[in-house]
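> have a look at this prediction, sequence included:
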Amino acid sequence: MIPADRKQVYYQALIDKKSEYEGIFYVGVKTTGVFCRPTCPARKPKFENCEFYETAKEALLASFRPCQRCRPLSHPNHVSELVRKLVEAVEENPEHRWREEDFRRLSVDASTARRQFKKRFGMTFVEYARARRMGMALKQIRAGSAVIDAQLSTGYESGSGFRDAFSRIMGAAPAQLGEQRILKASWLDTRLGPMVAIADEQALYLLEFVDRRGLEREIERLRKRTKAAIIPGSTPPIESIERELTDYFAGRLTEFKTPVTLLGSPFQKEVWDQLRKIPPGQTTSYAHLAAGMGKPSAYRAVAQANGANQLAILIPCHRVINSNGELGGYGGGLSRKQWLLDHEKLGVAE
């Protein structure tokens, strides 16, 4: 049974269409007989006409049918057929430079593709395809090919145009990238909404919910700190964390093995190390963490280090709450923090 005060919170999230509540609750609308996800675009019902459920199964068992607009039985961030088709087309020929006739050949409306890619990936389709071409160009340059060869293979007749586009995406001109590190970024769908993972071939550097406030600045700081180019793609650590997150949300995993690289001050790293020692199903406070580190007066600095964590869930900053028992803050949203804590307590109980 969902408490009355939480129902009020869920209703406000429904009105505001807050994406951070995806997967946390479903709403059954008594006047229509349908149930929806929190971000449904349909007209909002009155509070007294709403029934709230924590799973789609509960809503179905209460005789509600799935809404045809928000499709609550599909993944909250299910990739559309159009997006899937275009991503596959790019992977078949990543060096191809897309033109209007290519969209017509696939019976795809270019403006629709632009809109759907912008919503899904935060970039238009043309920008996505360009990033993949640039990734191929970088691979050629690092393998010893001349810049002019990489330029022509990616469809740029103008050397200056190639350099400008390359620099915007990679963060440096092509001639400067011979030894530059490469990080790859991938979109991961999870039970609580989409996350972005950034890694090289050896370790994971960042894992955050896509709608986290300030994520763009966080990624830019990562790029500057590592002096790396960040391009779309996947690596073994990204594939590993995707598998582990699936098992974690299914209740089959409590300890993550994906290798990580921590970028922070010695004090921040010490805090993050302490966070990883908090067992699943348990919580602690900033003051208790600080005391455990032998620095009882540094609880504010501990809180700041907690907020600087770039590896959500893996470094479990969600297990830190206020000394008075209140949740405190969480970059991914308090609703997710509560869900994660409840999920881990349930796993321990089982």
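Yes, it's here. Residues are numbered from 1 along each chain as shown.

> alpha carbons only for contacts and neighbour counts from here, please
Fine.

> ok, how many other residues are close to the residue nearest to residue 249 when sequence neighbours are not counted?
Spatial nearest neighbour of residue 249, chain neighbours left out: residue 191 (6.5 Å); criterion: Cα to Cα, 6 or more residues apart in numbering. Residues lying near residue 191 (other Cα atoms under 10 Å) number 16.

> check residue 60 too.
Neighbours of residue 60 (other Cα under 10 Å): 16.

> presented hereafter is structure B, for comparison with structure A:
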Amino acid sequence: MNTRINSGTADFATVTTAAGPFTALVDAEGAVLASGWTADAENLRGLIHTTLRPGALRERTELGRVTTAIERYHAGDLTVIDSIAVRQVSGPFLVHAWEVLRKVPAGEPITYTDFAAASGRPAATRAAANACARNAAALFIPCHRIFRTDGTLGGFRWGLPIKQWLLDHESH
């Protein structure tokens, strides 16, 4: 179904972090719909599945638990993001793969091949990479913890320097 069923308003806030500005959009229940290292909330809104995409955005100075988690993560509390609710929709494999991503421990990145196997489809490395590429809720679904089999970083919507910063941050 590609019909927009959410014409409501999402709140967003931008936090200054060591890796750059980080913006999160949340729904009325406080679940993260989209997030990333950008100050462009409208761009983030466009990443949200059409069935969840809000019709309007409202800027806030902070988003309660979400803002606290962003600040604490960047300050070194690497597990604080694990308890933040995220709302994304797609097909069954992508939804499952995003759940698997949330279980990859900080400081223990894995390859796309390992991620595919952990997602139950060991031969589906490209599908696993697609799950990372389609993830709208960066940080809270830590797709930055996946790298290529040859040890290189692979892609990252927010740029390889930020991905490297995150991996370095989590390895200390």
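Perfect, thanks for sending it. Note that this is a predicted model, so its numbers are computed, not measured.

> could I get the TM-score for this pair?
The TM-score (TM-score structural alignment, normalised by the length of the second structure) is 0.84; 165 aligned residues with a Cα RMSD of 2.4 Å.

> related to what we said a few turns ago, measure the aligned partner of the residue nearest to residue 249 of the first structure in the second structure to residue 47 of the second structure for me?
Residue correspondence, TM-score structural alignment: residue 191 of the first structure in this structure matches residue 18 in the second structure. Applying Cα to Cα, to the nearest Å, the value for residue 18 of the second structure to residue 47 of the second structure is 24 Å.

> which residues does the residue most central in space within the second structure contact?
In the second structure, the centroid-proximal residue (Cα atoms, centre = their mean) is residue 138; its distance is 1.9 Å. Listed by Cα atoms under 8 Å, 6 or more residues apart in numbering, the contact partners of residue 138 of the second structure are 34, 35, 36, 144.

> return a ChimeraX selection command for the buried portion of those.
Buried residues among the contacts of residue 138 of the second structure (16 or more other Cα atoms under 10 Å), as a ChimeraX selection:
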select :34,35,36,144
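
> quick one: contacts for residue 125 of the second structure?
112, 113, 115, 116.

> got the residue ranges for the strands in the second structure?
Ranges of strands in the second structure, per DSSP state E, are 9-17, 20-26, 32-36, 56-59, 110-111, 146-147.

> would you mind getting the average deviation of the fourth one from the first structure?
Relative to the first structure, and after both are superposed, strand 56-59 of the second structure has an average distance of 2.2 Å to its aligned residues, where the measure is mean Cα distance after the TM-score superposition for the first structure.

> just the buried residues of stretch 59-71 of the second structure, please?
Applying 16+ other Cα under 10 Å to stretch 59-71 of the second structure flags 63, 66, 67, 69, 70, 71 as buried.

> just stretch 191-206 of the first structure next, same as before
Applying 16+ other Cα under 10 Å to stretch 191-206 of the first structure flags 191-200, 203-206 as buried.

> mind listing the helices for the first structure?
4-16, 56-61, 81-92, 100-105, 110-121, 125-142, 147-153, 159-170, 215-226, 236-249, 266-275, 286-292, 299-307, 334-349 (DSSP state H).

> okay, the fifth one sits on what stretch of the second structure?
Translated: helix 110-121 of the first structure. So helix 110-121 of the first structure is aligned with nothing, judged by TM-score structural alignment.

> can you give me the buried ones in that helix?
Buried residues in helix 110-121 of the first structure, counted by 16+ other Cα under 10 Å: 110, 113, 114, 116, 117, 120.

> what about that helix, distance to the chain center?
18 Å (Cα atoms, centre = their mean, to the nearest Å).
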